[in-house]
Structure formats: C-alpha cells, structure tokens
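[1] Using only what follows, build the 3D model:
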Amino acid sequence: MKKIKSPYHGFRFPAAVISCAVRWYHRFNLSLRDIEELLLERGASVTCESVRNWCDRFGAQFARRAKAERGVPGSTWHLDELMLKLRDEPYVLWRAVDARY
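    Prediction:
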C-alpha cells in the first residue's frame, strides 16, 4: 500500500501554523503583514512572503473544504421583517434565514 505524503511535507512550520495563517487570510480579510504579526505574537517568526506563498499554494484547498462544510441550503426559510424610522422616514428591512440556523 502506497503511503500518501501530507501536502505540508517539507515545510519548516507545522501544518497547524500554515493552515491557521491561510484561514486567517481568507476568512478575516487580513493583510499578509497582519498575519505575520499575529503569528509572531504566538512565537512563529514568519515573513509575509512565506504567508503569501502558503496562501497561493493552499488557498484553493482551504476554499474547497470551507465550501463543502457549508452544505446546501434547506428548503424551508424564515422571513423576518423589521420596521424602523430614521429621520422620520419609515423603513422596512427584510431578512431571509435558512431553517438550519
């Protein structure tokens, strides 16, 4: 039986650090330098260029997993309505929510 290598094999940092940096970049819309600073606070001295390379290499894989985890929307939806006044003008706000939330 052939053993499959991890996609993180050969990198200086463990998979947890790399995946955390990629997740922060794509999920929270942080800059590369922000992620570099956050990792430095946690004891990992990484350059923003390394974070960019990780995001280029593992970003698509992260997006596929996030999309698969999201699932398909249900067939039942709830509709919320909110009435409010701003500067004596009435506004109606609508929100549609899937049944699974």
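[2] drop to CA atoms for contacts and neighbour counts, all remaining ones
    Fine.
[3] Which of the helices or strands spans the residue nearest the centre of the chain?
    The residue lying closest to the centre of the chain (CA atoms, centre = their mean) is Arg27, at 2.4 Å. Applying DSSP states H and E as the criterion places Arg27 in helix 15-28.
[4] so the residue lying closest to Ala96 once chain neighbours are set aside is in which element?
    If the residues on either side of it in the chain are set aside, Ala96 comes closest to Leu79, at 4.6 Å by CA to CA, 6 or more residues apart in numbering. Per DSSP H and E: Leu79 is located in strand 77-86.
[5] Show me what whichever helix or strand comes after that strand is packed against.
    Next along the chain after strand 77-86, taking DSSP H and E as the criterion, comes strand 89-98. For strand 89-98, the packing partners by 3 or more CA pairs under 8 Å, 6 or more residues apart in numbering; DSSP states H and E come out as strand 77-86.
[6] The strand it packs on - contacts with which helices or strands?
    Other helices and strands packing on strand 77-86, by 3+ CA pairs under 8 Å, 6+ apart, are strand 89-98.
[7] For the comparison step, fold the sequence that follows:
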Amino acid sequence: MNSPAVSYKNHRFPPQIIARAVWLYFRFPLSLRMVEEMLLERGIVVSYETIRRWGRKFGTAYARQLRRKKPSRKDIWHLDEVVISIGGRKHWLWRAVDQDGYVLDEIVQARRDTQAAKRLLVRLLKKQGLTPKRIIIDKLRSYSAAKRDVMPAVEQSWLGKSVLRG
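    As a prediction, the model looks like this:
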C-alpha cells in the first residue's frame, strides 16, 4: 500500500524551501521562530506559523523518507560514551552515530567496560543488520576488545577528541 506523493501545489514557496524548513525543524532541536530566523538570514521571509503548518502537512512524509535510509556496508560509525547522573548515581550513556549524524543507537549502562561496549556493538549489529566499513572510537580500550570479539573484520580509527559531545 503506497502513500500518495507529497504535493506542493498551491504553495507560494518552492518545494526546496519547504523541505529545508521542515527538515531544520524536525532534525534539530530548534523552535519554529529559530527556523524562521535562519531562513530570514538567507533572504527567505516566511512566518513561524507557516513553518508550523508545513510541519503538520509534510512532516510525516519526510520522517518516513528519513527512516527509509537503509544501512550500507560503506557506513562509518562513530562510537562514544559520556558520563551522566541518574538519581545521584553515575551511569554511562553509550551512543553510536553514522557518518550523516543520525543516532543509530543509545544505551545507558552502569559500567564502562568491555562487556558494556560489547552490548552496544551487538545491539547495533542486530538493529542495522550490516557491519559498517569502519568504526571511529576514542582511545577507550573497551571498544577495541569488544570489536575484536564482535566484528573483527571491521576497520578501526581513533579520535583524540570526542565528536559526539555537544
């Protein structure tokens, strides 16, 4: 059962501008007024209310297209962990992001060891269905040990600074 194609008929703005505004709103934690300002900086005068209407009308179709992105053997995964506090106790948030910036998986664990890294890699493989071309990690030894057990054929690179922390 195919859903009907997105129609931009009777819209004042071209489809590229509408798509960009909706993508900005849903992809990043921006308010409607922030998206309005970003478009205004590029010379596009559109109200935040119009962007809200576009989001309601076209948002689900765009989300469906984004979810359709199939994993590829050419993908590069960036893996990192950050300490967080939950109820006053220290936990670790492990994240995997692909080369396009999409979060592939997140997992919160009480430990920062090889077993925790293995758990993340196994979850990623189950969820993605394919191994990546390369993984980029920081110098945490747990990643190397887990990768050796779970996906030994995958190429590995190191980063000195984290690319996932915002």
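[8] Please state their TM-score.
    Remark: TM-score between the superposed chains equals 0.69 [TM-score structural alignment, normalised by the length of the first structure]; 83 aligned residues with a CA RMSD of 2.9 Å.
[9] follow-up on the earlier one: the residue nearest to Ala96 of the first structure is in contact with Arg95, isn't it?
    Yes - using CA atoms under 8 Å, Leu79 of the first structure is in contact with Arg95, at 5.7 Å.
[10] And what about Lys126 of the second structure, helix, strand or coil?
    Following DSSP: H, G, I helix; E, B strand; the rest coil, we place Lys126 of the second structure in the helix state.
[11] Repeat that for Gly43 of the second structure.
    Going by three-state DSSP: Gly43 of the second structure is coil.
[12] Next, count neighbours for it.
    If you count neighbours by other CA atoms under 10 Å, Gly43 of the second structure ends up with 9.
[13] which residues in the second structure does the helix holding Arg27 of the first structure align to?
    Counting by TM-score structural alignment, helix 15-28 of the first structure pairs with residues 15-28 of the second structure.
[14] Ala146 of the second structure: neighbour count?
    If you count neighbours by other CA under 10 Å, Ala146 of the second structure ends up with 21.
[15] Quick check: chain neighbours aside, which residue is closest to it?
    Closest to Ala146 of the second structure by CA to CA, 6+ apart is Lys118, at 4.8 Å.
[16] Starting from Val46 of the second structure, give me the distance back to the one you found.
    Distance of Lys118 of the second structure to Val46 of the second structure, computed by CA to CA, to the nearest Å: 48 Å.
[17] And for Arg53 of the second structure?
    According to CA to CA, Arg53 of the second structure and Val46 of the second structure sit 12 Å apart.
[18] Over to Lys9 of the second structure?
    Separation of Lys9 of the second structure from Val46 of the second structure (CA to CA): 17 Å.
[19] Of those two, which one has the most company?
    It is Val46, of Lys9 of the second structure and Val46, that has more neighbours when counted by other CA under 10 Å, with 16 against 9.
[20] The second structure: strands as residue ranges?
    Counting by DSSP state E, the second structure has strands at residues 76-86, 89-98, 103-109, 134-137, 155-158.
[21] just the ones you listed: most buried one?
    When the strands of the second structure are scored by mean count of other CA atoms under 10 Å, the highest mean neighbour count falls to strand 134-137 (a mean of 21).
[22] All good on my end, thank you.
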